[in-house]
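Visitor: I would like to see how this sequence folds:
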Amino acid sequence: MHIGILEDDPVQRELLETLVRQGQHTCRSFESAASFLEALKLESFDLTLIDWVLPDGNGGEVLRWIRKNIGWQLPSIVITARDEEPTVVAALEAGADDYIVKPAKPLELLARVSAASRRARPGSLPVIRAGDYEIDIERQRLSIGGKVIELTQKEFDLSVCLFQNLGKLLSRDYLLNKVWGISADVDVRTVDTHVSRVRRKLSIDGSRGWKLVPIYGFGYRFERVDLAEPT
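Guide: Sure, this is the predicted structure:
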């Protein structure tokens, strides 16, 4: 999983990063609510770890923003030194899936991360539709205008990841982790190679209303384009 960490204390932030990576996850950290919320508008995370007391707000405000703008599909865990009941209740009422008291115990943290992620999974695999595109995840089939497109397994997995994150900024490391797994013996050039193949096979060059845009030095953004404008 790719985990977003919001923690203003540098020592605690480094500890959380270490624990998350020991659990074979990737992460990106932020020290203020403002920077974290800006990142959430652009980048995709599979789970968030949120400190309750922040220099420019509190975890409750961040959680309410997440639930209002992203929804309940993003698991979020509050981590704080406060263990009094009113704070726990406030965090849960604001939208936290779980609550961990600092200092986080390594095995407990990873277990709670896994549990929150399992609870967030939908009960059935969805069908994704966007314009002429339809992706049936359960049947492992992608079609354009009713015509099935032949894809390798990794190309299909990459396509699903892109269509699940329309408009989001996706780093190469994120795509590598989601499609190949963090322990896979491949590098980011593999991502670029597969992206090139998927772009060609799916015609996501703007000609069908969707375009995969490279972001120099970072990754890609898959976005809607206006067919009335030149592409």
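
Visitor: For the rest of this, base every contact and every neighbour count on C-alpha atoms.
Guide: OK.

Visitor: Quick check: end-to-end length of stretch 116-129?
Guide: Using CA to CA, to the nearest Å, one end of stretch 116-129 lies 27 Å from the other.

Visitor: ok, the residue most central in space within the chain - contacts?
Guide: The chain has F45 as the residue nearest its centroid, 2.3 Å off, counting by CA atoms, centre = their mean. Each residue near F45 by CA atoms under 8 Å, 6 or more residues apart in numbering is listed here: 1-4, 74.

Visitor: For the buried ones among these, write the corresponding PyMOL selection.
Guide: Selection of buried members from the contacts of F45 for PyMOL, criterion 16 or more other CA atoms under 10 Å:
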select buried, resi 1+2+3+4+74
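
Visitor: residues of stretch 107-124 that come out buried?
Guide: Buried residues in stretch 107-124, counting neighbours by 16+ other CA under 10 Å, are found at 109-110, 112-113, 116-117, 120.

Visitor: let's see this one next to it:
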Amino acid sequence: MLIAIVEVSNHNDPCIEKTLLKSGYQCTAFQTPDAFLAAADNVIFDLILVECDAVCSNVVAFVHLLRGRFGTFMPILLLSRSESEADAERSVLAGANECVPRATSEDRFLSYLAAWLRWAHYSTVKDKHFGVGRYRVMVPQRRVHVGDQTIRLTEKQFDIATAFLMNIGRVLTRDHLCNLVWGFQLGTVSRRVDTHVSQLRDKLLLDGRYGLQLLTIYGVGYRLVMVDDDLEAIA
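Guide: Just a heads-up that it's a prediction; the model follows:
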């Protein structure tokens, strides 16, 4: 789960980055909006966190730009040193999902991130029918077809399956999966994630025979990859 921290103020606060890293997120901090926009051409971010002193015209214009570039389902949160209701209203009208006061407690701040990340995943896939190789996913019906088979999945297994199938080749950490499916960080559900993924690998035949192989990245998470005719994973 990769979060961009973009500074639009005169105060760089390294505590935010430390909080995210400590909580299991990957993040990259950018000192200016231009630096972020240049990097975003080559990196996929899951959430954009904009740090600002207040929701001024520059911040509003930047949020407009972000929403136009990244579309409806990219979570954009403002972290403002101002706590005024007017700032919160301006941020939402500009296209941000939420304006979080800088004085918000760490636990509550992290809960906002988890909730919006889960919202983004659900909103992205909820009306989709899509295919990956010989796999077909009917999200509204919550069904997965493999070849000529219809695979029955539990609700959590289906949510994990869509996360993998929409991120071919990308390493998904256990924290990332927890955020998308349960809405919070790992904690006590680490074994539950591994159990669901193990069952999913067997149910969806993700061993290469249908063109997809689910790899375990030890100590990190999992990666679903396309395979060649010899059933060797493509790096």
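
Visitor: Quick TM-score on the pair, please.
Guide: Aligned and superposed, the two chains score 0.62 in TM-score terms (TM-score structural alignment, normalised by the length of structure 1); 208 aligned residues with a CA RMSD of 4.7 Å.

Visitor: hmm, back to that, adding secondary structure and distance to A94 of structure 1, write the contacts of F45 of structure 1 out as a markdown table.
Guide: As requested, the contacts of F45 of structure 1 are arranged in a markdown table below (DSSP: H, G, I helix; E, B strand; the rest coil; distance: CA to CA, whole Å):
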| residue | secondary structure | distance to A94 of structure 1 |
| --- | --- | --- |
| M1 | coil | 23 |
| H2 | strand | 23 |
| I3 | strand | 20 |
| G4 | strand | 18 |
| L74 | coil | 14 |
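
Visitor: I'd like to know which of the contacts of F45 of structure 1 is nearest to I215 of structure 1.
Guide: H2 (18.9 Å; CA to CA).

Visitor: sorry, back to before: from the buried residues of stretch 107-124 of structure 1, which ones fall inside helices?
Guide: Among the buried residues of stretch 107-124 of structure 1, DSSP state H puts 109-110, 112-113, 116-117, 120 in helices.

Visitor: how about the nearest residue to G4 of structure 1, chain neighbours excluded?
Guide: Using CA to CA, 6 or more residues apart in numbering and skipping the chain neighbours, the partner closest in space to G4 of structure 1 is T48 (4.6 Å).

Visitor: counterpart of that neighbour in structure 2?
Guide: Mapped onto structure 2 by TM-score structural alignment, T48 of structure 1 lines up with I48.

Visitor: Using the three-state scheme, assign the residue nearest to the centre of structure 1.
Guide: Three-state call for F45 of structure 1 (DSSP: H, G, I helix; E, B strand; the rest coil): coil.

Visitor: got it, and the one 5 residues further on?
Guide: What three-state DSSP gives for I50 of structure 1 is strand.

Visitor: That one against L6, yeah?
Guide: Yes - the pair I50 of structure 1 / L6 is scored as a contact, 4.8 Å apart, by CA atoms under 8 Å.

Visitor: Would you map the helices across structure 2?
Guide: 14-22, 33-39, 57-70, 85-94, 106-125, 155-165, 174-181, 190-203.

Visitor: Let me know which of those helices is tucked in deepest.
Guide: helix 174-181 (a mean of 24; mean count of other CA atoms under 10 Å).

Visitor: and for it, what span of structure 1 is it aligned with?
Guide: Per TM-score structural alignment, the counterpart of helix 174-181 of structure 2 in structure 1 is residues 172-179.

Visitor: How about stretch 212-224 of structure 2?
Guide: Aligned by TM-score structural alignment, stretch 212-224 of structure 2 falls on residues 210-222 of structure 1.

Visitor: Ends of the matching stretch, what's the gap?
Guide: Note: stretch 210-222 of structure 1 ends 7 Å apart using CA to CA.

Visitor: from the chain's centre, how far out does it sit?
Guide: 16 Å (CA atoms, centre = their mean, to the nearest Å).

Visitor: Same check on stretch 167-183 of structure 1?
Guide: Going by CA atoms, centre = their mean, where stretch 167-183 of structure 1 is centred and where its chain is centred differ by 9 Å.

Visitor: Nearest to V20 of structure 1 among the buried residues of stretch 107-124 of structure 1?
Guide: L110 (7.2 Å).

Visitor: Run a quick check on that closest one versus T18, I expect a contact.
Guide: No - with contacts counted by CA under 8 Å, L110 of structure 1 stays clear of T18, the gap being 11.4 Å.
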